[in-house]
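**Q** this one's structure only:
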């Protein structure tokens, strides 16, 4: 007889709450239930209704895909759909993304999913790839439908990182970002391990350790030294996401907008018009 313990939904909820560093009191206040009732749910003495579970998952701000997983663990049907981006129902979403990309030209921009896979790019990004790589290889791979991942591209020691003037600084920032995202997107774990396997630059530090250092610049810019270009090309980025997504696909998407960090880069990018 198999006597292994199978965690009930309350235990899963408690684990998530601990990861979020929320007390029972804080979570109960967010949802509007008594702390006693929440304690009963976490210990398995009470089974939450589907509506209560959805409210708890919303208060815990879990990704929609993880909310579906926990709903199924509790014996309920998934609530959030995952609609293909090219479907008719997603046409307004796709048009909004394309509008953002086109409006940002000639500055580079790209649409990424939660795992940093490339979904869409604009002409500025294609031009940047050609400039950095000196070839059409990346452009052709994208246009042929080959799956491309930004983290993989940046981790490739023979790829774009060779051109980064501030490689360690930028890759460490990406490393920290992935480390923060893994609890919400477990599929990123192999890429986090790839960052850890890179070897530790002298200034690398644990995410838990603070050190005294000079104040940072307002934004971190990726600085590239490109053969044939007299000056460095420097870009900083901003992200755009959907404010109230109710679909897993829409919730997974973010637009990364790259902006020239200096006048020389700005002038260079204008020639891509």
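**A** Looks like it came in fine. Nothing here was measured: the structure is a model prediction, and the numbers come from that model. Numbers count the residues shown, from 1 in each chain.
**Q** only C-alpha atoms for contact and neighbour calcs from this point on.
**A** Will do.
**Q** strands of the stretch 151-273 of the chain, residue ranges please.
**A** With DSSP state E, counting those that start in this stretch applied, the stretch 151-273 of the chain shows strands at 222-224, 233-241, 254-260, listed in chain order.
**Q** which strands and helices sit next to the longest one?
**A** For strand 233-241, the contact count by 3 or more C-alpha pairs under 8 Å, 6 or more residues apart in numbering; DSSP states H and E identifies strand 222-224, strand 254-260, helix 263-270 as packing neighbours.
**Q** one more structure, for comparison:
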């Protein structure tokens, strides 16, 4: 994804973000140390906001970094935040840190995705789960949502697919609401439209035969004749100053039962 200029002025864009966040002009003004009158003038184009004001409003509206650049461009200012590629020299330290983190988490699965769930890095634990998937799903660029929910992907192996699929789709809907990303919306429509794979006995959905008392919703997946259970956590970078870095997410999968722990530890012996 790239940041592009827009013919729409900054005022309507800011109004759109404010309305999406369900804030009144007065509420936004109080948060941004401004006045409702000034916010109104900005939104209607009667006043051109300063670069500082745009960034302050964007901060209080929780506007994603990529869209902050769009706001600045719409107001006639230069973008504030760079958008690097991960192979650039300036991100070498970041790449090394990510690689060390993923390697240190092994044999537990872990991966890094961008804002549209394209996999930018993964460890051997993820490779273990993807073993045996068809070539068309493993051809770069890999997409974590496609791999998980495609009927030829991991979906047929996930015992509690209905619950896990619902969790992933809800996660994507929340992100679409925050970021208003058209590419993310297109991905959501694609994966939400995948048919549920046939389960045992030709059933369209699979029920987990051993739900168990978990502390968080697990993904229960068949692997090599056994059932592995994982709960996931997602981490992002604090105070990023680069669009690419702001959109990275590190997802780690923690074993949810003793059997999964024992099996994964046996892989390192």
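**A** Cool, got the structure. Values in this document were obtained by computation on a predicted structure and should not be read as measured data.
**Q** out of the helices and strands packed on strand 233-241 of structure 1, which comes closest to residue 190 of structure 1?
**A** If you check each of these against residue 190 of structure 1 by C-alpha to C-alpha, strand 254-260 wins as the nearest, at 20.9 Å.
**Q** tell me where the stretch 1-150 of structure 2 has helices.
**A** Residue ranges of the helices in the stretch 1-150 of structure 2, as given by DSSP state H, counting those that start in this stretch, are 10-20, 25-31, 36-44, 51-60, 65-74, 92-105, 124-130, 135-138, 144-149.
**Q** check which helices and strands the fourth one is in contact with.
**A** Spelled out, it's helix 51-60 of structure 2. With contacts defined as 3+ C-alpha pairs under 8 Å, 6+ apart, the secondary structure elements packing on helix 51-60 of structure 2 are helix 25-31, helix 65-74.
**Q** that helix versus helix 10-20: what angle between them?
**A** An angle of 20 degrees separates the directions of helix 51-60 of structure 2 and helix 10-20 when computed by axes from the mean of the first three to the mean of the last three C-alpha atoms, to 10 degrees.
**Q** post-alignment, helix 51-60 of structure 2 versus structure 1, mean distance?
**A** Following the fit onto structure 1, the mean deviation recorded for helix 51-60 of structure 2 is 1.3 Å by mean C-alpha distance after the TM-score superposition for structure 1.
**Q** report the buried residues of that helix.
**A** Applying a neighbour-count criterion of 16 or more other C-alpha atoms under 10 Å, the buried positions in helix 51-60 of structure 2 are 51, 54-58.
**Q** hang on, the earlier thing: out of the helices and strands packed on strand 233-241 of structure 1, which is closest to residue 119 of structure 1?
**A** Distance to residue 119 of structure 1, taken as C-alpha to C-alpha, is lowest for strand 254-260 among those, at 9.6 Å.
**Q** in structure 2, point out the residues matching the closest one.
**A** Against structure 2, the aligned range for strand 254-260 of structure 1 is residues 249-255 (TM-score structural alignment).
**Q** list of residues touching that stretch?
**A** Stretch 249-255 of structure 2 is contacted from outside by 108-115, 228-237, 261, using C-alpha atoms under 8 Å, 6 or more residues apart in numbering.
**Q** and the residues you listed, which of them are buried?
**A** So, by 16+ other C-alpha under 10 Å, the buried ones in those are 108-115, 228-232, 261.
**Q** how about those, which pair is most distant?
**A** Using C-alpha to C-alpha, those span at most 30.1 Å, a distance reached by 115 and 261.
**Q** which residues sit in contact with the residue most central in space within structure 1?
**A** To find the centre residue of structure 1, average its C-alpha atoms and take the closest one (C-alpha atoms, centre = their mean): that gives residue 114, at 4.4 Å. Residue 114 of structure 1 makes contacts with 185, 252-254, as judged by C-alpha under 8 Å, 6+ apart.
**Q** about what we covered before: now tabulate the helices and strands packed on strand 233-241 of structure 1 in a markdown table and tack on distance to residue 84 of structure 1.
**A** Formatted as a markdown table, the entries for those read as follows, by distance: least, C-alpha to C-alpha, whole Å:
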| stretch | distance to residue 84 of structure 1 |
| --- | --- |
| strand 222-224 | 32 |
| strand 254-260 | 16 |
| helix 263-270 | 33 |
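**Q** residue 9 of structure 1: which of those is closest?
**A** In terms of C-alpha to C-alpha, the element of these nearest to residue 9 of structure 1 is strand 254-260, at 30.4 Å.
**Q** so which bits of stretch 34-44 of structure 2 are buried?
**A** With the criterion 16+ other C-alpha under 10 Å, stretch 34-44 of structure 2 contains buried residues 34-36, 38-40, 42-44.
**Q** adding distance to residue 16 of structure 2, write those residues out as CSV.
**A** Rendered in CSV, the data for these read as follows (distance: C-alpha to C-alpha, whole Å):
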residue, distance to residue 16 of structure 2
34, 18
35, 18
36, 16
38, 16
39, 13
40, 13
42, 12
43, 9
44, 12
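**Q** of those residues, which is the nearest to residue 188 of structure 2?
**A** Looking across those and measuring by C-alpha to C-alpha, the closest to residue 188 of structure 2 is residue 43, at 30.8 Å.
**Q** follow-up on the earlier one: so for residue 150 of structure 1, which of the helices and strands packed on strand 233-241 of structure 1 sits nearest?
**A** With C-alpha to C-alpha as the measure, strand 254-260 is the member of these nearest residue 150 of structure 1 (11.0 Å).
**Q** thanks a lot, see you next time.
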